[in-house]
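Quick one: sequence plus predicted model below, questions after.
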Amino acid sequence: MRLPAPRGPVTALIFEHLTRRPHAFDPSSVCSGEPAVEDEDLQLALFVCYELHYRGFDGVDDDWEWNPSLLEARQVLERRFEDGLAEAVPRPVLTPSVPMRRVLAELVAAAGEDPSLAAFLERKADLGQFREFVVHRSIYHLKEADPHTWAIPRLHGGAKAALVEIQADEYGGGRLERMHSELFRATMRKLDLDDSYGAYLGRIPAITLAVGNVMSLFGLHRRRRGALLGHLAAFEMTSSLPNLRYGHGLRRLGGDATACRFYDEHVRADAVHEQVAAHDMCGGFAAAHPDLAGDVLYGAACALALDRLFTGHVLDRWTRGATSLRGADLAVGSR
């Protein structure tokens, strides 16, 4: 993956440093005044900083990953992101006497999905809109499960075993052709999209980057491990029905079994995962760490709130006849 074009003074500054050999610089210069969740400059800068912990970028020295100046700059950006999340996502009230599984279920039920992006894709979306949706999701699905895997070495006991059970399915039980990221690549190829990692980073808007960045924020900080588990639980508990609708929508538009397999797999797998995630993983973690139970709920609330903002962004653009991505509409044959 190559560094995308900057979107403001923060990304311009950071990208200019990253194209040189690792060195010290003044991290206090990375500041911006836009609302954090919607700030194109901040969200892209954070994504690039986080991506150094995943697969990195062509032309960027791997030693930047742990460069002290860059880590300080990232911390400045993270604080703005965390403040923005605190403003956008009310912290759920924890009731210790109520089982974690039930509290999570009530949180998910209260969030709902109104309006429903999944219902729109099932019944109304044209092929161009479905392809746009897939491009949005590619920023996460091409590395599916990786951000949540950061929690494995930070857990013990039943919660750890439950997370490993979920992640093993995400990684196809060790079989390449069954890895969820590989299934998604097949969907992209069937839709005549470029399935190379990060190919559409320059087209992805701030809200979609924020959806992915919050996973890395929680995953890369041990103090946020409870929030990471809650995020994963909300992810799994809101997956089966939408993926069923995505599959129906893609078949309506001519998608074959290979194109739809990614969505079909999530209908089956996530129906099981949601039980494991809510009861065994989050319930077990909260029982072992009651002081972090509130963080579990907050992580779930962040996942639900950002997805709602993402849905609003996409449907608003489509309702106005515009693309939900940055730049022009996707061309057929984007590979």
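Nice, I can see it.

only C-alpha atoms for contact and neighbour calcs from this point on.
OK.

Need the contact partners of stretch 308-315.
113, 115-117, 207-208, 211, 324 (C-alpha atoms under 8 Å, 6 or more residues apart in numbering).

cool, and stretch 197-215?
1, 4-5, 37-41, 43-44, 46-47, 50, 135-140, 142, 147-148, 228, 231, 303, 306-307, 309-310, 313, 325-327.

Please pick the buried ones from these.
With burial judged by 16 or more other C-alpha atoms under 10 Å, the buried subset of the contacts of stretch 197-215 is 4, 37-41, 43-44, 46-47, 50, 135-140, 142, 147-148, 228, 231, 303, 306-307, 309-310, 313, 325.

Roughly how far does the residue nearest to the spatial centre of the chain sit from residue 79?
In the chain, the centroid-proximal residue (C-alpha atoms, centre = their mean) is residue 212; its distance is 2.9 Å. For residue 212, the distance to residue 79 equals 16 Å [C-alpha to C-alpha, to the nearest Å].

and what of residue 58?
Between residue 58 and residue 79 the computed distance is 28 Å (C-alpha to C-alpha).

next one: residue 3
Residue 3 sits at a distance of 23 Å from residue 79 (criterion: C-alpha to C-alpha).

So which of these two has more stuff around it?
residue 3 (17 against 12; other C-alpha atoms under 10 Å).

Next up, the contacts around residue 117.
So residue 117 contacts 311, 315 (C-alpha under 8 Å, 6+ apart).

returning to what we had before: out of the contacts of stretch 308-315, which end up buried?
The neighbour count (16+ other C-alpha under 10 Å) marks 113, 117, 207-208, 211, 324 as buried among the contacts of stretch 308-315.

could those residues go into TSV alongside secondary structure and distance to residue 190?
Output for those, formatted as TSV (DSSP: H, G, I helix; E, B strand; the rest coil; distance: C-alpha to C-alpha, whole Å):
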residue	secondary structure	distance to residue 190
113	coil	28
117	helix	21
207	helix	26
208	helix	23
211	helix	25
324	coil	21
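
Now distance to residue 13 too, for these, in JSON lines please.
JSON lines is the format used below for the buried ones among the contacts of stretch 308-315 (distance: C-alpha to C-alpha, whole Å):
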{"residue": "113", "distance to residue 13": "38"}
{"residue": "117", "distance to residue 13": "36"}
{"residue": "207", "distance to residue 13": "22"}
{"residue": "208", "distance to residue 13": "22"}
{"residue": "211", "distance to residue 13": "24"}
{"residue": "324", "distance to residue 13": "27"}
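
Below is an additional structure, to be compared with the one above:
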Amino acid sequence: MTASSIISDTTSEVFRVPVLPRARGPLSKAVIDLLRSDPESSTEAPGLGTHVIDADPYGEDLQLALYLCYEMHYVGFADVDVAWEWNPALLSLRAALESRFRHALHRDVPASDENVDDVMDDLCIEDIDGDGASYHLRDNGTWDQYRQMFALRSLYHLKEADPHAWAIPRLRGHAKAAYVAVEFDEYGSGRGKAVHQELFADLLRASDLSADYLGYLDTVPGVALTPVNLMSLFGLHRRYRGAAVGHLAATEITSPPGSQRLLAGLERLDAPEACRHFYREHVEADAVHEQILRTDVVGDLVRSDPSAEADVVFGIRAFLFVEDALGAHMMDAWERGESAFPGI
């Protein structure tokens, strides 16, 4: 593909840089207050000792605070000075939040000496009639429930592939080349309108939802922030390069069957074509990505660095842990006859 063909396929939508959301507790308030101050005069993080120690590691206050810190490495905020990205005070505060989150993950997703091939094989085994959110949406889900799920997922899908891209410089040789091939597809193979982030924005507009980047950050429940923070944690730390690879592998292996179920439900509801197209694309593309990741990325990485295998398995297990929590949140709400995202 030539450079001219890439440039010519552009999107016409105006991109709106988000603004800071409201605080949800002392940790997110501390981050927001810091980001609203002058980065040139702020070199020390505020003392939050007991607040961090006592915080729910998966709660909305800590997860929002961490999400705001990580966001400075992505798009950032219109009302925040870009100099905050590498400010020592913010990085110090982020490290304290990450420590609480990391320790909880390692407690709840214990280390394992499982063979990574066996773990990936297990991911491929799914019941035809399961009881998770995608099964419910396929068989009995309402359009309102789909819209709630879309809004919950927007915090990731509007930056889809970006957190995983941090792992690229940490890989070498064939594993790197194959990993980049998967990411290239996620970014539309050079076509702006086919970038998966843009396809999800089209889905949101077709569903009468906000397609603004971080458009629901101010109201999204904390359980929807955790999966994105997990990806950022793995991607931004070289020590977690194996976990980042494992996370992407788990994402791509579980995506085709899950997307197929969501597509079937959308077809049952005669949903807008933009919604069906997003999941149809993931059924087709991710089935190919699964094989590339299993053989060419995970396989090559573990062969060249056997010590990475445990980290890859941890990345897979951590992915399942946080995704199960989000799925349980949706199902619990729907079984009570309530919205999984109040206001949607």
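Okay, I see it. Computed from a predicted structure; not experimentally measured.

returning to that earlier point: identify those among the buried ones among the contacts of stretch 197-215 of structure 1 that sit within helices.
40-41, 43-44, 46-47, 50, 135-140, 147-148, 228, 231, 303, 306-307, 309-310, 313 (DSSP state H).

Trace residue 81 of structure 1 over to structure 2, please.
Under the alignment (TM-score structural alignment), residue 81 of structure 1 maps onto residue 101 of structure 2.

now for residue 72 of structure 2: what does it line up with in structure 1?
Applying TM-score structural alignment, one finds that residue 72 of structure 2 aligns to residue 52 in structure 1.

and that match, how many neighbours does it have?
By other C-alpha under 10 Å, 17 other residues sit near residue 52 of structure 1.

Ok, residue 219 of structure 1 next?
Residue 219 of structure 1 has 24 nearby residues by other C-alpha under 10 Å.

Tell me the spacing between it and residue 50 of structure 1.
Residue 219 of structure 1 sits 10 Å away from residue 50 of structure 1, taking C-alpha to C-alpha as the criterion.

so the match of residue 72 of structure 2 touches residue 64, yeah?
Yes. Taking C-alpha atoms under 8 Å as the definition, residue 52 of structure 1 is a contact partner of residue 64 at 7.5 Å.

corresponding residues in structure 2 for the helix or strand where residue 297 of structure 1 lies?
Per DSSP states H and E, residue 297 of structure 1 falls inside helix 293-319. The aligned range for helix 293-319 of structure 1 in structure 2 is 309-335, by TM-score structural alignment.

Average offset of the matching stretch relative to structure 1?
Superposed on structure 1, stretch 309-335 of structure 2 shows a mean distance to its aligned partners of 0.7 Å (mean C-alpha distance after the TM-score superposition for structure 1).

And that stretch, what's buried?
Of all the residues in stretch 309-335 of structure 2, those buried under the rule 16+ other C-alpha under 10 Å are 309-320, 322-323, 325-331, 334.

Now tabulate the contacts of stretch 308-315 of structure 1 in CSV and tack on distance to residue 249 of structure 1.
As requested, the contacts of stretch 308-315 of structure 1 are exported to CSV (distance: C-alpha to C-alpha, whole Å):
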residue, distance to residue 249 of structure 1
113, 17
115, 16
116, 13
117, 11
207, 24
208, 21
211, 23
324, 18
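
Which residue is the nearest non-sequential neighbour of the match of residue 81 of structure 1?
Counting by C-alpha to C-alpha, 6 or more residues apart in numbering, residue 57 is the residue found nearest to residue 101 of structure 2 once chain neighbours are left out, at 5.1 Å.

For stretch 278-293 of structure 1, buried residues please.
Under the neighbour-count criterion of 16+ other C-alpha under 10 Å, stretch 278-293 of structure 1 has 278-286, 292-293 buried.

scratch that, stretch 241-249 of structure 2 is what I was asking about
By neighbour count with 16+ other C-alpha under 10 Å, stretch 241-249 of structure 2 contains the buried residues 241-249.

okay, now the counterpart of residue 186 of structure 1 in structure 2: neighbour count?
Taking TM-score structural alignment, the alignment pairs residue 186 of structure 1 with residue 202 from structure 2. The number of residues packed near residue 202 of structure 2 is 19, by other C-alpha under 10 Å.

same check, this time on the one 5 residues further on
Residue 207 of structure 2 has 20 neighbours, counted by other C-alpha under 10 Å.

Strands of the stretch 101-250 of structure 2, start to end?
With DSSP state E, counting those that start in this stretch, there are no strands along the stretch 101-250 of structure 2.

which residues of it fall in helices?
116-123, 133-139, 143-157, 162-165, 173-186, 196-206, 226-236, 241-268 (DSSP state H, counting those that start in this stretch).

right, and residue 46 of structure 1 touches residue 74 too?
Yes. In this structure, residue 46 of structure 1 is within contact of residue 74 by C-alpha under 8 Å, at 6.7 Å.

contacting residues for the spatially closest residue to residue 297 of structure 1 that is not a sequence neighbour?
Excluding its sequence neighbours, the residue lying closest to residue 297 of structure 1 (C-alpha to C-alpha, 6+ apart) is residue 230, at 5.8 Å. The neighbours of residue 230 of structure 1, taking C-alpha under 8 Å, 6+ apart as the test, are 282, 295-300.

hang on, the earlier thing: wait, which of the buried residues of stretch 278-293 of structure 1 is closest to residue 171 of structure 1?
residue 281 (18.0 Å; C-alpha to C-alpha).

Identify the residue nearest that closest one in space, chain neighbours excluded?
Nearest residue to residue 281 of structure 1, sequence neighbours excluded (C-alpha to C-alpha, 6+ apart): residue 159, at 4.1 Å.
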